[in-house]
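Asks: Using only what follows, build the 3D model:
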Amino acid sequence: MHLSVLYRGRLSSCNYDCGYCPFAKTYDTRAALRRDAADLARFVDWAAAQTTGLSILFTPWGEGLVRRHYRDAIARLSHLPHLRRVAIQTNLCVGMRWLDEVDRDKLALWCTYHPSQVSRDAFVARCRELDRRGVRHSVGMVAMHEHLDEIEALRAQLPAATPLWLNAYDERPADYYDDAQIERLQTIDPHFRYNLEPAPSLGAPCLTGESVISVNGDGDVRRCHFVAAPLGNLYDGSFAAHLRARACPNARCDCYIGYAHRSDLPFQRDYAGGVLERIPAMLGAGAIGGAASARIAAAR
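Replies: Presented below is the predicted three-dimensional model:
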């Protein structure tokens, strides 16, 4: 058995101030940070005590890597013999020295570029440093109108094998993207339309609740972040009796960390070995990035 765990604790603070994000420049109290650190330590202890295979993705509301307890947790988890992958969503704002303590064969980073918060050159330099250190990573952006040229410029600067994924702008009106813009964005991310126009989910087969679970700071287990019904608790083991194949109960799922686990969509195949960190299968990563870079260079 292999279990993938999506962990989202109490952390909600972020050092960035993106206009489209509800957590921009929010602050956790010291008490909240202490509680988050204690919750995280408990979770890491649980993971260390397991004997079956694990993969873990941290999906904090805020920025986790600016907090020492997340960096330390990732380092410890990466050295567990039964852990296949530990990954975290991050804006990649922190330095790289902490990576010296991590087993980089098991680490992956899901990195988001925010043009209003950091220069492209600085962000790309960090990505190249990850490459130099051998750290698996994907890069992504929110595809806002004002950033379309920036998306193409970023694709051209990133190493060809670095996958660049795109999320549709959440607050868009119905006609926000025209056909030409969608074609531009699909040149960068061939899976963009799955995020832009989510397929109906109700009744669709999904691995969440079977081999994928969501866990909060209290250890409450749900099948995913987007289904409220509890399956039990991680720490008393009550969730395990409820793991089984099941269909999605929601009308639609418009977030990658949800729909990527649907077996009727291509992500389990196209992202084999990298679903949690949003990295296409090895051949796909280089081919997608290289083809997009070539087309953009030719257009210029």
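Asks: Only C-alpha atoms from now on, for both contacts and neighbour counts.
Replies: Will do.
Asks: Quick check: residue 295 is in a strand.
Replies: No - assessed by DSSP: H, G, I helix; E, B strand; the rest coil, residue 295 does not belong to a strand; its assignment is helix.
Asks: Now for residue 240, how many residues are close by?
Replies: 15 (other CA atoms under 10 Å).
Asks: wait, residue 121
Replies: 12.
Asks: Same check on residue 149?
Replies: 11.
Asks: Helix or strand for it, just tell me which one.
Replies: helix 148-157 (DSSP states H and E).
Asks: Any buried residues in that helix, and which?
Replies: 148, 150-152, 154-156 (16 or more other CA atoms under 10 Å).
Asks: Need the max-distance pair from these.
Replies: Greatest spatial distance in the buried residues of helix 148-157: 148 and 156, 12.7 Å, computed using CA to CA.
Asks: can you pull out the helices in the stretch 1-150 of the chain?
Replies: In the stretch 1-150 of the chain, the helices defined using DSSP state H, counting those that start in this stretch lie at 30-49, 68-78, 120-133, 148-157.
Asks: gap between the longest one and the chain center?
Replies: Same thing as helix 30-49. Offset of helix 30-49 from its chain centre (CA atoms, centre = their mean, to the nearest Å): 20 Å.
Asks: quick one more, to check against the first:
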Amino acid sequence: MDLTVLYRGPLASCDYDCPYCPFAKRRDSTTRLRADRAALERFAQWAAQCEDQLSLLFTPWGEGLVRSWYRRTLAELSRLPHIRRVAIQTNLSCRTDWLAEADRDTLALWCTYHPGQTPYDRFLAKCRDLVERGVRFSVGVVGLPEHLEAARRLRADLPGHVYLWINAAEGHTYRDAEADEWTTLDPLFPYSRHPHTSAGLPCRTGESVISVDGDGTVRRCHFVRAELGNLYDGSYRAALRPRPCPLAVCDCHIGYVHLETLPLYDVFAGGVLERVPAGLPGQRSVRDVTITAGRTSR
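Replies: Alright, predicted model coming up:
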């Protein structure tokens, strides 16, 4: 079977101090870091031995790629023939030389730019480095009013094929004129603007998509706490079946992208996990971009 797994281990530390994030500048103890490393290695061993076709998205609360065990694990998993995609959410503060060890047809990055947390030129240079390396990635910004000019600058400076997504800021109400400004940058912003009514609607989570924590506890998604079993004893498999969403609304992309009532599996065909759409006006694939003297021609 084809199975998509969202993995989130104990890691909760981050090197950034974003005011909209509860894990900003949080430091994990040595004990917690060791537990996270052990949990990730256990999950990677399961994935390597699994007989299913797997698509894997790592969604740590903190920043994973500053830790060597995440970089090594993603590179190793990307080279396995039954892994269709392995991706991770990242602020891109990490080094990028490790990507040379990865299969770039399989690995992808979901990158977020946080204005005020890193110099703009440094972040843009990292993005250009990913393009030169042929890495598949998307870039996004939280749609706060104070981020609008930075997002406009980023859209202007990024290669045309790189998708810039905008996440609606939690608790922020967007007037139509304001939403239009964000939609100019991200044509798919309307999907993020409002929470999606989901109660009773069919969703792929719990059937072909599951969420796993560091102990191997399997849930249908990160936002529904009911347990389906454990990954490592295989007890979750008997629970996989079509089921409606039990929540009133779904307001996070990693959740609502799996709703069968939305067309997002078609919109992001081939790039659901890394949030890369199949095509937007003016976009071309990574392989169609010509790199000349370290610069991207469009």
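Asks: Distance to residue 106 of the first structure added to the buried residues of helix 148-157 of the first structure, as TSV?
Replies: Listed next are the buried residues of helix 148-157 of the first structure as TSV, based on distance: CA to CA, whole Å:
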residue	distance to residue 106 of the first structure
148	33
150	31
151	28
152	30
154	26
155	25
156	28
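Asks: Tell me the one among the residues you listed nearest to residue 84 of the first structure.
Replies: residue 155 (28.8 Å).
Asks: got a list of what residue 11 of the second structure touches?
Replies: 28, 32-33, 36, 60-62, 64 (CA atoms under 8 Å, 6 or more residues apart in numbering).
Asks: Pick out the one among the residues you listed with the largest number of neighbours.
Replies: Highest count within the contacts of residue 11 of the second structure by other CA under 10 Å belongs to residue 62, 27 neighbours.
Asks: Contacts only, for it.
Replies: 11-14, 23.
Asks: so how far is residue 161 of the second structure from it?
Replies: 28 Å (CA to CA, to the nearest Å).
Asks: How much space separates the aligned partner of residue 68 of the second structure in the first structure from residue 245 of the first structure?
Replies: Using TM-score structural alignment as the criterion, residue 68 of the second structure maps onto residue 68 of the first structure. Look at residue 68 of the first structure and residue 245 of the first structure: by CA to CA, they are 37 Å apart.
Asks: And for residue 120 of the first structure?
Replies: 43 Å.
Asks: Those two: which is more packed in?
Replies: residue 120 (19 against 12).
Asks: Residue in the second structure paired with that one?
Replies: Residue 120 of the first structure maps onto residue 120 in the second structure, by TM-score structural alignment.
Asks: got the buried residues for stretch 79-90 of the second structure?
Replies: 79, 82-90.
Asks: quick revisit: looking at the helices of the stretch 1-150 of the first structure, which is closest to residue 184 of the first structure?
Replies: helix 148-157 (8.3 Å).
Asks: which residues in the second structure does that closest one align to?
Replies: So helix 148-157 of the first structure sits over residues 148-157 in the second structure, by TM-score structural alignment.
Asks: mean shift of the matching stretch relative to the first structure?
Replies: Aligned to the first structure and superposed, stretch 148-157 of the second structure gives a mean residue distance of 0.9 Å (mean CA distance after the TM-score superposition for the first structure).
Asks: How far away from the center of its chain is that stretch?
Replies: On CA atoms, centre = their mean, the centre of stretch 148-157 of the second structure falls 21 Å from that of its chain.
Asks: related to what we said a few turns ago, same list (the contacts of residue 62 of the second structure) but as JSON lines, adding distance to residue 45 of the second structure.
Replies: Formatted as JSON lines, these follow (distance: CA to CA, whole Å):
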{"residue": "11", "distance to residue 45 of the second structure": "18"}
{"residue": "12", "distance to residue 45 of the second structure": "22"}
{"residue": "13", "distance to residue 45 of the second structure": "24"}
{"residue": "14", "distance to residue 45 of the second structure": "25"}
{"residue": "23", "distance to residue 45 of the second structure": "28"}
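Asks: How about residues contacting stretch 86-95 of the first structure?
Replies: So stretch 86-95 of the first structure is in contact with 55-60, 63-66, 74, 77-78, 106-114, 123, 126, 276-277, going by CA under 8 Å, 6+ apart.
Asks: Now find how far off-centre that stretch is within its chain.
Replies: For stretch 86-95 of the first structure, the distance to the chain centre is 10 Å (CA atoms, centre = their mean).
Asks: can you check stretch 255-269 of the second structure too?
Replies: With CA atoms, centre = their mean, you get 14 Å for stretch 255-269 of the second structure.
Asks: In the first structure, what range does it match?
Replies: So stretch 255-269 of the second structure sits over residues 258-272 in the first structure, by TM-score structural alignment.
Asks: Which parts of the matching stretch count as buried, going by neighbours?
Replies: Within stretch 258-272 of the first structure, judged by 16+ other CA under 10 Å, the buried ones are 258-262, 265, 267-268, 270-272.
Asks: Could you do stretch 100-107 of the first structure as well?
Replies: Going by 16+ other CA under 10 Å, stretch 100-107 of the first structure has these buried residues: 102-104, 106-107.
Asks: Would you confirm that residue 268 of the second structure contacts residue 276?
Replies: Yes - counting by CA atoms under 8 Å, residue 268 of the second structure does reach residue 276; the two are 5.9 Å apart.
Asks: Out of the contacts of residue 62 of the second structure, who's the most crowded?
Replies: residue 11 (25 neighbours).
Asks: residue in the first structure matching that one?
Replies: With TM-score structural alignment as the criterion, residue 11 of the second structure matches residue 11.
Asks: And its match, how far from residue 89 of the first structure?
Replies: For residue 11 of the first structure, the distance to residue 89 of the first structure - CA to CA - is 13 Å.
Asks: just residue 235 of the first structure next, same as before
Replies: Taking CA to CA, one finds residue 235 of the first structure at 24 Å from residue 89 of the first structure.
Asks: Kindly report the same for residue 61 of the first structure.
Replies: For residue 61 of the first structure relative to residue 89 of the first structure (CA to CA), the value is 9 Å.
Asks: Helix or strand for whatever residue of the first structure lines up with residue 177 of the second structure, just tell me which one.
Replies: With TM-score structural alignment defining the correspondence, residue 177 of the second structure maps onto residue 180 in the first structure. Secondary structure from DSSP H and E places residue 180 of the first structure in helix 179-188.
Asks: From the contact counts, what lies against that helix?
Replies: With contacts taken as 3 or more CA pairs under 8 Å, 6 or more residues apart in numbering; DSSP states H and E, helix 179-188 of the first structure sits against helix 148-157, strand 164-168, helix 192-196, helix 282-299.
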